[in-house]
Each structure stands twice: as structure tokens, then as C-alpha cells.
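Participant: Sequence and predicted structure below; questions after.
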Amino acid sequence: MMIRRTLIPLDGSELAEQVIPHLLRFITPDQTELLLMTALSSTSRSLDEVEDTPGLPTSKQTVVSKEDKARKQLYDITQKLNQIGFSVMDRLLSGMPAESILRLAEETFVDLIAMSTHGRTGLGRALLGSVADEVVCSARPPVFLAPAAIAVKSSSVPRTILLPLDGTPLAEAAIPIARQFAQNTGATISLIRVVRPNHPGYEQPDEQVSAGEQSVAHQAISYLERIQLQLQLANVFSHYQVASGDPIEAIIRTMHMEDSDLVVMSTHGRSGVERIIHGSVTRQIIGNTTCPLLLVRGVVPVEVYESSDDRVSAASFC
């Protein structure tokens, strides 16, 4: 999967810009063009902000419209990105942010949407919360999310991309873009599969539990070795681990232990005997992440999961 065009929604705030340095660690000017956009609702377009002009008496004030502020941000960022070699386009739109982002993404055939995920915007709206949530759940392209609270890694070259899998086609939808990012940067892909040997509330003798755990673990290892071979054929180095317990806890623990540069995950579907609820997963991952997330929408017919191994789980959104 090639990332030829990336959409970056902005809102006039510095917080919204913070996704850019995170994103630039994974893309290059020769492969990707950038599309910056800001969406102003009809009410915000008509409102003006009054700002004191430095060096002038406080009684003299300059009325700066939010549209002017948004245009200045788009211009300034475009100039900075042009200086490091990126081809950049920009759009200033009228409309609700989430709807505008999704519509522009479809109209311009973008391959990736990159957004910051925390903070109230300078234009008076929260960019993350309802907006990012709607974009993640509805966008066709993958969504690169960078929580504003995390710092950009000191190393300019990413080293590790964490890729949780559960053996289903849904989760495997994340493999192509993880592979592409690894090829772009030389990063290692860290594969993880989390197993849950037993149904909740189902009790077995200790010796049977142990045998069941071994069987599930062996299946998981065989599966990850197959994925590892596929990555090797694409000249991508990888390693794997099979963890036991809660998928979210295992992902967060591995992310911290490996100091991951990026987590790539599928965003839809079922996992084993339970469906992991979008809201709780988002809160736990974003609330504990030390790196950006790349969320890939996987669409698989429901019947695919009817015969899946219900003892294996992975995290999914929406």
C-alpha cells in the first residue's frame, strides 16, 4: 500500500499542528504529497476575535477573523513543509469538521488521514473527541493519530512498529500499511498475538488448562511465523511474541517495554468470543500510549468469524 497523498486536518491551534512532526518520521517528500485543510462552521466563520496589537496602545485593537487566522496557519505550515521538499496543497472549507474531513478525503482520494488527538482548538472546537472519533469510525483511509501529550521521539528514524494480530482477515488488514511504513523507515515490525485459553467462567482441571494453553500458544506461534515469513519476503525484519491475558493490557505493556514508535491496528470487527467496545479501547490505548497510533479500517463479512478460534483475542476499535 503506497501512501501517495496524506490529509492533515488543522483548526488554527498549535495542538492540531503537533501531528506533523510525528508523521514526518514515517513519510518522505518523494513518495507523499500533503493536503492541509481547515473546516470552519458557518457560525465560526462570522465571528471575529479581538486581539491587542503589540507595540500599540491597548485602546487600539485589531479585529482578526477566524478565517484569516486559519488561512495564516495553512500558509505558514505550507511554507515550512515546502522548505523540506514536500508538495503541499491546502483547503479552507465551510462546514462541520468531521463531515468536511470525510468528504474531502473521498473527493481527493487520500491514502491517509493524520490528526492530533487532544486539546481544545484555537477556533473553539475540540478536534479530538467527537470529531476524531467520527473520522476513525467512518473514514475509508487509515487514520494516523498523534496524542498531543506525547513528545516526538528524539531519534529521527523509527525503530519499532507494533502490530497486534488475532489470526482473522480483519486484523490482517493492517499488515500492508505496517509493511509499507517499515519499508519506508527500516523499522522492525513487532508482531504480537494475545491468547485467552478459556471462555470466561469456564473451569477446567489444571492439567487440562495447561494442555489447552499449550495448544493455543502453538497455533499462535505457527500463525505469527507465517506472517513473519511474508514480511521477510518483502525485505522487512520482524520479531514476534505470544502473550496471554487481556489484549489491551498486553498491547500497552509491550508498547512501553519496546518503546514502540508506532502501533498499527485494525479498527472494526469481532475478536473471539467477545466484541471489544470502541470507546473503552480508545480511552485505554490513547490514555496510555507513548507513540502515535495508525488505525486501519478492516471490513470483513460477519460470517467469517463464525468459525474463528474463539480462544484468541486482539484489540479492535469501533
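Facilitator: Perfect, I can see it now. Residues are numbered from 1 along each chain as shown.
Participant: use CA for all of it now, contacts and neighbours both
Facilitator: Noted.
Participant: What is the helix or strand hosting Ile221 packed up against?
Facilitator: Assigned by DSSP states H and E, Ile221 belongs to helix 206-233. Secondary-structure packing of helix 206-233 (3 or more Cα pairs under 8 Å, 6 or more residues apart in numbering; DSSP states H and E): strand 188-195, strand 238-244.
Participant: most neighbours per residue, which of those?
Facilitator: Burial of the helices and strands packed on helix 206-233 is given as mean neighbour count (mean count of other Cα atoms under 10 Å); strand 188-195 ranks first at a mean of 24.
Participant: Tell me which residues are up against it.
Facilitator: With contact meaning Cα atoms under 8 Å, 6 or more residues apart in numbering, strand 188-195 is reached by 159-166, 178-179, 182, 216-217, 220, 224, 236-247, 250-251, 311-314.
Participant: wait, what's in contact with the nearest residue to Val194 once chain neighbours are set aside?
Facilitator: Of all residues not flanking Val194 in the chain, Ala243 sits nearest, at 4.7 Å (Cα to Cα, 6 or more residues apart in numbering). Residues in contact with Ala243 (Cα under 8 Å, 6+ apart) are Ile192, Arg193, Val194, Val195, Ala250.
Participant: Against that first model, consider the following:
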Amino acid sequence: MSESELPTEAPQSGRQFAEQPILRQVLACVDSPPLALDAAPFTEAVLAHAAAVAEAVGARMTVMHVLESPTAQEPMDPVEWALRHRDATAYLHDHMSRFSDLHADEVIVAGPPAERINAWAHDNAADLIVLGRGGESDGAFVRLGDTARRVAQVANASVLLVPSMQVGDKPIRYRKVLIPLDGSSRSECVLPLGLEIAAAHGAETVLVHAAPKADLIESDLLDAEAVALRDQLYRRNELAARRYLDWIRSRLPATPTTRIRLLPSGDARRALALTAAEEHADLMVLSSAGKSGHADMTLGSVADYLINRMNIPVLLVRQNRRNPPTPDHAMDTRLPSQGMM
């Protein structure tokens, strides 16, 4: 958010948060042997977190496994299909049976995983896709796998990306939900869903805003006047941001417990990742695109950075777009008043 975009006073009382449709259908996507020999932690984590969200919002849940094949056009050999379908069914039953209160439909399809997941979600009006992050370790964090990245970029539905973790026998209970806001209607669209999940779990909600960095262009070192101007811009940004967060909190229900946190000026992406670790958050809920998002971009730079580096579940909230806009109508669809994510 640039300095000129920050409100100089509290937003008008007539402004309302953009409404996010209630989740009705949650699709949990899991891997199974022999294609993923280490899939068990991902499978159980995906099932546990999908169930935690579905139960919180009263949504139906479907568990999907894709029998991977090179192309969607070439049908799988019938014998191979029967054998792999049998193994996958037994694997799903085994892991689903470990969750005593889990009630879900099952579906097994064949083809390229990302394409099959997105197609099924679209055809069956799934509002949320839950899948493991996958990928390989790159030092301190694990990057997204190809399937997870493709789904996050292309899916019309919201996406919950879950890292591999031991979930135990008890249902998942979120204790702290982190919700980044940048002052846009897009970012505020996550509030109804994030608050509903937090309330159902009795979790604390932390609303976070990263104050924009005030940079001045100068060929040499900044003189005293430039330094004073930069500091004045930062103080103004910080004051306006705190006023915005206070206004947001004043319009929220009494439960769940809500706290606000204003982050210092700097790189918003790094600040949010560090804050999630400092707060020991169990879940981050954020818009797939914020104030600077464009209609032809399904994933903003901040969201893209975070889903590649967070070691906690990240829920990307996206308004369902069953009929994506054509380029001719791109400017119309990115109006904040329409709740475009």
C-alpha cells in the first residue's frame, strides 16, 4: 500500500466488508503408494486440516486421489486401472478410518494430477481445495511441489496448502489464526471465513498489517531534509495503518478474541513470515491477491512468497470464478467493490 493510498481518517461507516460465500464443498486431495512412498504424513495432515475447516464451516467433504498418468488423452490400461484403483481405495479407507468423526465421500480419477483436481473442483463446485505442499527442501524451507503450485495458480476455488506434519489421533484444533490485511477490499474478503474458522476452534485471531516502506530516490546519501521527510512519511503511514486496524477490529464480533499487530516498515513478505513464526500461528488466512493484484494474476507476489516459505498451513482465499473474465473485461472485474480476490 503506498503512502497516498492510506486513509487519513477512519473509513466511512457506510463501508462494508466484501462478502465471501460460505464454503459448501471441501475437496481434500491425497497421494497414495506406490507413486508416493512417503505420502502418509501428507495424507494424514491433509485429511486432518480439511476436516478441521469443513467442520468449522459446516461444509461437505470429499477425499480425492488421482491415479497419475502422463496425459489426459491416453486412457489407462484397464488392468492397471483396476489394480491401482484397488490399492488406492484400500489406502484411503485405511487412513480415513483413523479419524473417527470423519465423514467424507471418496473419488478416484486418473490423469495429470493438477488438471484433474482443478477440473473436478470446477465441475462439482468445490469452494476449497486442500492438498499437501509437496516439493523438495531448499535450505530452511520446502518449496511447493508442481501439483500444489499449479493448483494454487489455476484453481477457481480457494486453496489450503498443508505441510507434512504429524497430526496425532485427536482432531486438529487451531489456537491462533493470522490474517494479513493491506487495506484493500480483496484482503478484507478473507475476514468472514477466517473469523468463522477461529470462532469454531476457540482460537485467537491476529490481524496483521505491514506498514509500507517509505523510500526516497537519491543519488547520494540522504541529507537531513530528506531523512526528515522519510521519517515523516513513515510516521504518517504507521498512524493511518493503526487507525485502519482499529476500525476493522471495532466492526468485528466479540468472538473470537481479536488482536491487532502493526509491523514495522520494510519488506511486507518477510515481515509476515517472521511474524507467523513469532506468534506461533497454527493457520494463516490471506487473500490470493491484494491491493496491487491484477485481474489476469491469480496469485499476488506476497501470497506467492508466503506459500513457498511457510511451515504452517496457509489458506489462500479466492472468490470463486466459474466463468473467468475475458481480457476485454479485465478492468471491470478488478474493482474492489466487487470483492474480486
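Facilitator: Yep, that arrived. Keep in mind the model is a prediction, meaning the values are calculated, not measured.
Participant: Can you give me the TM-score here?
Facilitator: Laid over one another, the chains give 0.75 as their TM-score (TM-score structural alignment, normalised by the length of the first structure), with 281 aligned residues with a Cα RMSD of 3.7 Å.
Participant: ok, Ile177 of the first structure - contacts?
Facilitator: By Cα under 8 Å, 6+ apart, Ile177 of the first structure lies in contact with Met1, Met2.
Participant: That one matches what in the second structure?
Facilitator: Alignment note: Ile177 of the first structure maps to Leu193 in the second structure; criterion TM-score structural alignment.
Participant: Would you state the helices of the stretch 1-150 of the second structure in chain order?
Facilitator: Ranges of helices in the stretch 1-150 of the second structure, per DSSP state H, counting those that start in this stretch, are 40-57, 78-96, 113-123, 146-154.
Participant: Check which helices and strands the first one is in contact with.
Facilitator: Under the contact definition 3+ Cα pairs under 8 Å, 6+ apart, helix 40-57 of the second structure sits against strand 25-29, strand 60-68, helix 78-96, strand 128-132, strand 158-162, helix 191-201.
Participant: Please repeat the previous calculation with a cut-off of 7 Å.
Facilitator: The elements that helix 40-57 of the second structure packs onto, with contact taken as 3 or more Cα pairs under 7 Å, 6 or more residues apart in numbering; DSSP states H and E, are strand 25-29, strand 128-132, helix 191-201.
Participant: can you list contacts of it?
Facilitator: Around helix 40-57 of the second structure, the neighbours that count as contacts under Cα atoms under 7 Å, 6 or more residues apart in numbering are 23, 26, 28, 30-31, 60-61, 95, 102, 130-132, 162-167, 171-172, 196-197, 200.
Participant: tell me which residues in that helix are buried?
Facilitator: Neighbour-count burial for helix 40-57 of the second structure, with 16 or more other Cα atoms under 10 Å as criterion, is recorded at 40, 42-57.
Participant: Over to the third one?
Facilitator: Of all the residues in helix 113-123 of the second structure, those buried under the rule 16+ other Cα under 10 Å are Pro113, Ala114, Glu115, Arg116, Ile117, Asn118, Ala121, His122.
Participant: Translate the fifth one into the numbering of the first structure.
Facilitator: Alignment note (TM-score structural alignment): Ile117 of the second structure maps to Ile101 of the first structure.
Participant: residues in contact with that match?
Facilitator: Per Cα under 7 Å, 6+ apart, neighbours of Ile101 of the first structure: Pro9.
Participant: What of Asp127 of the second structure?
Facilitator: With Cα under 7 Å, 6+ apart, Asp127 of the second structure has these contacts: Leu23, Arg24, Gln25, Val26, Ala157, Ser158, Asn320.
Participant: change it to 8 Å
Facilitator: Counting by Cα under 8 Å, 6+ apart, Asp127 of the second structure touches Leu23, Arg24, Gln25, Val26, Leu27, Ala121, Ala157, Ser158, Asn320.
Participant: what do you get for Ser46 of the first structure?
Facilitator: Ser65.
Participant: Quick check: Arg321 of the second structure vs His122 of the second structure, distance?
Facilitator: Noted for Arg321 of the second structure: a distance of 9 Å to His122 of the second structure, by Cα to Cα, to the nearest Å.
Participant: and if you look at Val46 of the second structure?
Facilitator: Here the criterion is Cα to Cα. By it, Val46 of the second structure lies 20 Å from His122 of the second structure.
Participant: ditto for Phe99 of the second structure
Facilitator: Applying Cα to Cα, the value for Phe99 of the second structure to His122 of the second structure is 27 Å.
Participant: Identify the residues contacting Ala157 of the second structure.
Facilitator: With Cα under 8 Å, 6+ apart, Ala157 of the second structure has these contacts: Ala121, His122, Ala126, Asp127, Leu128, Ile129, Val317, Arg318, Gln319, Asn320, Arg321.
Participant: so the last one touches Ala155, yeah?
Facilitator: Same thing as Arg321 of the second structure. No: in this structure, Arg321 of the second structure is not within contact of Ala155 by Cα atoms under 8 Å, at 9.1 Å.
Participant: More neighbours: which of the two?
Facilitator: Using other Cα atoms under 10 Å as the criterion, Arg321 of the second structure and Ala155 rank with Ala155 on top: 24 against 13.
Participant: Ala271 of the second structure is in what secondary structure piece?
Facilitator: Assigning secondary structure by DSSP H and E places Ala271 of the second structure in helix 268-279.
Participant: ok, average deviation of that helix from the first structure?
Facilitator: Compared with the first structure after fitting, helix 268-279 of the second structure has a mean deviation of 0.9 Å; criterion: mean Cα distance after the TM-score superposition for the first structure.
Participant: That helix - contacts with which helices or strands?
Facilitator: Helix 268-279 of the second structure packs on strand 204-210, helix 301-307, going by 3+ Cα pairs under 8 Å, 6+ apart.
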